[in-house]
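Asks: next input, structure requested:
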Amino acid sequence: MLNQVGAGVVITGTGSATPEMTLNNHHLERMVETSDEWITARTGIQERRLADAQGSLSSIATLAAQGAIAMAGIAATDLDLIILATSTPDDLFGTAGQIQHHLGASQAVAFDMTAACSGFVFGMVTAAQFIRTGAYKNVLLIGADILSRWVDWSDRGTCILFGDGAGAVVMQAGESDRFLGFELRSDGTQNSALQLAYRAQAKEIVNGVNVAQGNFQPIAMNGKEVYRFAVQKVPEVVEKALFRANLSAEQIDWLLLHQANQRILDAVAQRLNIPTEKVLSNLARYGNTSAASIPLALDEAVRQKKIHPGDIIAAAGFGAGLTWGAAIFRWGR
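Replies: Model (predicted):
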């Protein structure tokens, strides 16, 4: 078990939201040289949800947050802190404040954090530290991304993968401690394997003074390198988090991985000797939703009553940065 500084941490509510518009594999067949059979076999994805031209990150994130707050049985005004894990904000200066406003969470401080597809796990660990120190009692953590904004829809290597969505959890101080262990990692030497890079050109604003102005470029990925990285590093980080929690893989009720590729999910489960029936997956319907994928799958499983109070969940995120991490927790009070 983790050494407790102060209060225990409990996860008491989940929520999720996705845009209404659906793009399936047959649509993609008309856009790029690919096929439904190829996409399904290679990734496990059959369709994904996309925000339309009027869609915003703050709107789907707010809906997910409202579901989590309602399940937790608290009011928005009870929140002390809102953390938004995202790589695709509506505003580069931050979107968490907009969500705070939409929720009416007038007592909460709000900020964005970016760790790409690992963002939700990094956010859980961050929220837990605020709770353990006694600084805050009620924390709303949201993972949300609209990656369709940054996909090159002519690149068949990436456009088949990504979708849009949001998921949220409420984490609260409690007498029992249900946040059992974690491990976080980063390796910037592999940053080029998966990135959404800013590219600029020099602009002279006055004689002798040049600044850089440009735009972010579409998502670029080395699929083979990312697959190799995930299959090697994710089992290791789950095992380290389990060690910190004084648990074994056999004691896990559910393995909840970032929903990137079904082949990755299967390979990680196999390396951990976790049976398929313990692996949560909704990848076929939503694709890779980045920071939203773990809380989106968690909320669905909770509301379907697949996950029961007290179940031990090993969650792991991995992606751009490169970043990866795992968190072990029990669901519910």
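Asks: rest of the way, CA atoms for contacts and neighbours
Replies: Fine.
Asks: which parts of the stretch 1-150 of the chain are strands?
Replies: Per DSSP state E, counting those that start in this stretch, the stretch 1-150 of the chain carries strands over the ranges 8-17, 21-24, 47-50, 81-85, 109-113, 138-146.
Asks: turn these into JSON lines, columns for mean neighbour count and distance to residue 129.
Replies: Shown next, in JSON lines, are the strands of the stretch 1-150 of the chain (neighbours: other CA atoms under 10 Å; distance: least, CA to CA, whole Å):
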{"stretch": "strand 8-17", "mean neighbour count": "26", "distance to residue 129": "9"}
{"stretch": "strand 21-24", "mean neighbour count": "15", "distance to residue 129": "37"}
{"stretch": "strand 47-50", "mean neighbour count": "24", "distance to residue 129": "33"}
{"stretch": "strand 81-85", "mean neighbour count": "27", "distance to residue 129": "12"}
{"stretch": "strand 109-113", "mean neighbour count": "19", "distance to residue 129": "15"}
{"stretch": "strand 138-146", "mean neighbour count": "31", "distance to residue 129": "11"}
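Asks: to residue 57, which of the ones you listed lies closest?
Replies: Minimum separation from residue 57 across these (CA to CA) falls at strand 138-146, 6.4 Å.
Asks: between the strands of the stretch 1-150 of the chain, which one is nearest to residue 254?
Replies: For residue 254, the closest of the strands of the stretch 1-150 of the chain is strand 8-17, at 15.3 Å, according to CA to CA.
Asks: now the other sequence, so there's something to compare against:
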Amino acid sequence: MSEIIPVISATGLYTPPEIVTNEELVESFNTYVERFNQRHAAEIEAGEVAALAPSSVEFIEKASGIKARHVMSKAPLLDPEIMAPRWAERPDEELSVLAEMGVKAARDALERAGRDAADVDAVLCACSNMQRPYPAMAIEIQHALGIEGFGFDMNVACSSATFGIQTAADFIRAGHARSVLVVSPEICTGHNNMRNRDSHFIFGDVATAVLVEAKDIAPAQHWDILGTRLKTVFSNNIRNNFGFLNCATPETIGTPDKLFVQEGRKVFKEVVPMVAAMIVDHAETLGLDPAALRRLWLHQANQGMNRLIAQRVLGHEANEDESPTVLDTYGNTSSAGSIIAFHLNSQDLAAGDTGVICSFGAGYSAGSVFVRKAA
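Replies: Modelled structure (predicted):
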């Protein structure tokens, strides 16, 4: 029996139409800060409450490299009295918001591959921010697309998409499927604490899709998957304690841990060397020279992290061509970030060019997918 080789046939992207600039975000945040300090002036004067400090565009861009982000719900996000996404709850019979985003990204990938939804065997919804625990978002997306077969959700935070790609590739190698959609819809603004100066600017919303298929049915323009690798190391330095065993909301006083929290400096110090070493070792295991990689499509979390990881892998400071950035216009989109970078910055590569899609985040978790453009 001949070996079944998995490839990436196409990727898809859904970008929300609304954009929040740093200027708009800072204006909203600083209005909230001013109102908070006024409301608690007496407690602040007495030393019982700490005064909040304002944010600035310069601070945000220096700390992250982010200049704007796409969002699903702009007006309430910028309302100083709300500062969270809001929309009317949909009835159970209507397609959910997260599934709607996923379907749009999936259809884009299918169209690019010249594939009909009926040809797909499975859907994996791999993302950080599930809208509900069940029914699985993947099954709802599968149903909306008219796909037979199976689907399930998986969450490995920012590494979900690369973990999903390896899972899809393993299904294909084992003969359990020949065409698998890995869909990553992310409404990251829903789990971000927009009242925290250190992180109010980090996240944006988006959805991506990756169509992983057996090589013998893939379109001529595809990417061979040379190898995948996954790694997890437990850490509390990035955490979100929200769940159905507690009912905290962004408005609940004293529960910031029910939203995204992180020890940013610790994350930087610990994740950068872990990810760089993982990519280098994985490349060498595959018989590749990491310094000769044509392109690195890295998780879009922080420009400083990406700059240092790329430098350690390539042996020199990477330019925009070698390690493209979408962070400046999309923000951190969790699992979707490295896929956006690949989707928007891969068409120019020539047959035989080799690169790596790499994600990393809470867990800690990290995943690398080495790919080569087919001749």
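Asks: re the thing from before, what's the closest of the strands of the stretch 1-150 of the first structure to residue 278 of the first structure?
Replies: With CA to CA as the measure, strand 8-17 is the member of the strands of the stretch 1-150 of the first structure nearest residue 278 of the first structure (19.5 Å).
Asks: what span of the second structure is that closest one aligned with?
Replies: The aligned range for strand 8-17 of the first structure in the second structure is 5-14, by TM-score structural alignment.
Asks: what does stretch 255-266 of the first structure give?
Replies: The aligned range for stretch 255-266 of the first structure is 296-307, by TM-score structural alignment.
Asks: about what we covered before: save the strands of the stretch 1-150 of the first structure as TSV, and put in distance to residue 63 of the first structure too.
Replies: Listed next are the strands of the stretch 1-150 of the first structure as TSV, based on distance: least, CA to CA, whole Å:
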stretch	distance to residue 63 of the first structure
strand 8-17	6
strand 21-24	16
strand 47-50	15
strand 81-85	13
strand 109-113	16
strand 138-146	10
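Asks: distance check, the aligned residue in the first structure for residue 151 of the second structure against residue 96 of the first structure.
Replies: Matched across to the first structure, residue 151 of the second structure falls on residue 110, judged by TM-score structural alignment. Computed with CA to CA, to the nearest Å, the distance linking residue 110 of the first structure and residue 96 of the first structure is 5 Å.
Asks: swap in residue 111 of the first structure?
Replies: Residue 111 of the first structure is 5 Å from residue 96 of the first structure, where distance means CA to CA.
Asks: where do the helices sit along the stretch 101-250 of the second structure?
Replies: 137-145, 160-173 (DSSP state H, counting those that start in this stretch).
Asks: what helices or strands is the shortest one leaning on?
Replies: This points to helix 137-145 of the second structure. The helices and strands touching helix 137-145 of the second structure, judged by 3 or more CA pairs under 8 Å, 6 or more residues apart in numbering; DSSP states H and E, are helix 97-113, strand 122-126, strand 150-154.
Asks: how much does the second one stray from the first structure?
Replies: The reference is to strand 122-126 of the second structure. Mean deviation of strand 122-126 of the second structure relative to the first structure after superposition (mean CA distance after the TM-score superposition for the first structure): 0.9 Å.
Asks: now that strand: which residue numbers in the first structure?
Replies: The aligned range for strand 122-126 of the second structure in the first structure is 81-85, by TM-score structural alignment.
Asks: what's in contact with that stretch?
Replies: 95-96, 100, 108-116, 119-120, 123, 127, 136, 138-144, 291 (CA atoms under 8 Å, 6 or more residues apart in numbering).
Asks: now do residue 290 of the second structure against residue 306 of the second structure, distance only.
Replies: 15 Å.
Asks: and if you look at residue 195 of the second structure?
Replies: 26 Å.
Asks: residue 3 of the second structure: how many residues sit nearby?
Replies: 8 (other CA atoms under 10 Å).
Asks: you'd agree it is up against residue 172?
Replies: No. Counting by CA atoms under 8 Å, residue 3 of the second structure sits too far from residue 172 to count as a contact (10.0 Å).
Asks: tell me where the longest helix sits in the second structure.
Replies: helix 264-285 (DSSP state H).
Asks: how far apart are it and its match in the first structure?
Replies: Averaged out, helix 264-285 of the second structure is 1.2 Å away (mean CA distance after the TM-score superposition for the first structure).
Asks: what packs against that helix?
Replies: For helix 264-285 of the second structure, the elements it packs on are helix 303-314, strand 354-361, strand 365-373, judged by 3+ CA pairs under 8 Å, 6+ apart.
Asks: deepest-packed of those, please.
Replies: The highest mean neighbour count among those, using mean count of other CA atoms under 10 Å, belongs to strand 354-361: a mean of 26.
Asks: hmm, who's touching that one?
Replies: With contact meaning CA under 8 Å, 6+ apart, strand 354-361 of the second structure is reached by 157-159, 161-162, 238, 271, 275, 293-299, 334-335, 337-339, 342, 366-373.
Asks: one more: stretch 177-185 of the first structure?
Replies: With contacts defined as CA under 8 Å, 6+ apart, stretch 177-185 of the first structure is touched by 1-2, 7-11, 122, 125, 128, 237-238, 240-245, 323-331, 333.
Asks: redo that, cut-off 7 Å
Replies: Defining contact as CA atoms under 7 Å, 6 or more residues apart in numbering, one finds that stretch 177-185 of the first structure is touched by 1-2, 8-10, 237, 240-242, 244-245, 323-330.
Asks: distance of the residue nearest the centre of the first structure from residue 301 of the first structure?
Replies: Here the mean C-alpha position of the first structure is nearest to the C-alpha of residue 291 (CA atoms, centre = their mean), at a distance of 2.1 Å. When distance is defined by CA to CA, residue 291 of the first structure is 17 Å away from residue 301 of the first structure.
Asks: same thing with residue 44 of the first structure?
Replies: Where residue 301 of the first structure is concerned, residue 44 of the first structure sits at a distance of 18 Å (CA to CA).
Asks: and those two? which has more neighbours close in?
Replies: Using other CA under 10 Å, the more surrounded residue of residue 44 of the first structure and residue 301 is residue 44, with 22 against 17.
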